[in-house]
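1. I would like to see how this sequence folds:
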Amino acid sequence: MQKLLFILNESPYGTEKTFNGLRHAVNLLEEHGKEVEVKVFCFSDAVLAGLSGQNPNDGPNVQQTLEVLAGLGAEVKLCTSCTKARGITQLPLVKGVSLGTLDDVSDWTLWADKVINF
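-> The predicted model follows:
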């Protein structure tokens, strides 16, 4: 089983990097679910992807993509320090998303066979 850690850093709607990272992870699980295990850690403005209630007028819906990803068994965490810095720690999160720490992402890095950054 291939263990993959995705690290996301970009705003979910400022660029397409976060969305592309998430859809890549979804595709891997949908096409190779028995061969891969996926974890996603969001730093910086990527933590905004984990907020519930997203309703973009155009383009991809990152919340829906995260819900699919979590439904496929991926573990998703947002950097707690990054959410505190942005004043969003107390806001509701997408189902399947939780807060994490630097210790979590460090453990996941050692767990992973590959680390993919977006």
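2. make it CA atoms for all contacts and neighbour counts henceforth
-> OK.
3. what helix or strand is the residue nearest the centre of the chain on?
-> Central residue of the chain (CA atoms, centre = their mean): V40, 4.2 Å from the mean position. Assessed by DSSP states H and E, V40 sits inside strand 36-42.
4. could you do W108 as well?
-> Following DSSP H and E, one finds W108 within helix 102-111.
5. name the helices or strands packed onto that helix?
-> The contact analysis (3 or more CA pairs under 8 Å, 6 or more residues apart in numbering; DSSP states H and E) places helix 102-111 against strand 2-8.
6. hmm, L99 and K77 touching each other?
-> Yes: the criterion here is CA atoms under 8 Å, and K77 meets it with L99 at 5.1 Å.
7. who's more crowded, the two?
-> Remark: of K77 and L99, K77 carries more neighbours, 22 against 19, as counted by other CA atoms under 10 Å.
8. please generate a structure for the following sequence too, so the two can be compared:
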Amino acid sequence: MARISIFLNQSPFTFDSHLRAMEFIQKASEEHDILRVFFYQDAILAGLSNQQPIQGQPSIVELWQALAQEVNFPLQACIANSLRRGLFDKTEAARYNSMANLADGFALTGLGEMAEAVAESDQLVQFSEHAQTTHTSASSNNDDATADLLIHITTSPTLDLEPLELGMACAAFEQKVAFVFSGEGKRWLQKDLPALRPGGKSASKLISALAMYDCDQVFYLEDGDKEHPDNAQPLATQDLKALQKNSRHQLVF
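-> Got it, this is the predicted structure:
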């Protein structure tokens, strides 16, 4: 019996990734243990209590509540991502003088829960608009793995740099984390890229801070680049495949 954690990071109102995750859980739970579903970035919107779907259709929150009760697993929404998007439980609502709108059955949790998922899970399964990502490492022993978590960033920098925050948190909880930047994701490495949010940090400063967490596996995928970032190491395509094979888990942003 495998221990499985589910990771979602996209809005339930834009893609069908949440519905596909539910179908997967329904089948996988017959033979395996579902440890948790972790909602990150816009996926936390699944926990809004005041959803009003078209008449006759169940809301996404009701579907998650019913499945979690049936299979018996926790629904965990990243607290930082939730507060940024206006999602509050009773405790946070009182703290920020707001209204509680987190649905029953959901809990606001820190990234320590995600680090625990990386450490405890045999499989960390991500659902996105493109595909279901189920990563199985070639290393049966955790100590033999090149990385506990490989974070592959393929898209332009986000406003709050949340993929970096996730990796840094897992590294802070003593998980071996590797980063690969490819395609538009290599823009994260530009040293002249300003902070996208007023008063926020730039991506390059956060990447430089990774060394504080013993996170020295920072790569960019080579594809004929004219410029070579000095805050990441070059990685050939075949070496990326080897890194993926020898990482316990992988998330793609």
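9. let me see the TM-score of these two.
-> The TM-score (TM-score structural alignment, normalised by the length of structure 1) is 0.85; 114 aligned residues with a CA RMSD of 1.8 Å.
10. can you give me the helices in the stretch 101-250 of structure 2?
-> For the stretch 101-250 of structure 2, the helices defined by DSSP state H, counting those that start in this stretch occupy 112-120, 162-172, 203-209, 237-245.
11. for stretch 105-118 of structure 1, which outside residues touch it?
-> For stretch 105-118 of structure 1, contacts defined as CA atoms under 8 Å, 6 or more residues apart in numbering pick out 2-10, 17-18, 20-21, 39, 41.
12. now for these: which two are most distant?
-> By the measure CA to CA, Q2 and E10 form the most distant pair in the contacts of stretch 105-118 of structure 1, at 25.0 Å.
13. ok, those two, which is more surrounded?
-> E10 (21 against 13).
14. what do we get in structure 2 for the more buried one?
-> In structure 2, the residue paired with E10 of structure 1 is Q10, using TM-score structural alignment.
15. go on, G53 of structure 1?
-> By TM-score structural alignment, G53 of structure 1 lines up with N50.
16. now do that match against L102 of structure 2, distance only.
-> From N50 of structure 2 across to L102 of structure 2, the span is 9 Å (CA to CA, to the nearest Å).
17. neighbour count: these two, which is higher?
-> L102 (25 against 11).
18. show me what that one aligns to in structure 1.
-> Match for L102 of structure 2 (TM-score structural alignment): L93.
19. isn't that match up against S52?
-> Yes: counting by CA under 8 Å, L93 of structure 1 sits close enough to S52 to count as a contact (4.8 Å).
20. which residues touch the match of G53 of structure 1?
-> N50 of structure 2 neighbours (CA under 8 Å, 6+ apart): 101, 103.
21. residue in structure 2 paired with E37 of structure 1?
-> E37 of structure 1 maps onto D33 in structure 2, with residues paired by TM-score structural alignment.
22. ok, for its match, nearest residue in space, not its chain neighbours?
-> R3 (4.9 Å; CA to CA, 6 or more residues apart in numbering).
23. for L28 of structure 1, same thing?
-> Nearest-residue entry for L28 of structure 1: V36, 7.2 Å, with adjacent residues in sequence omitted and distances by CA to CA, 6+ apart.
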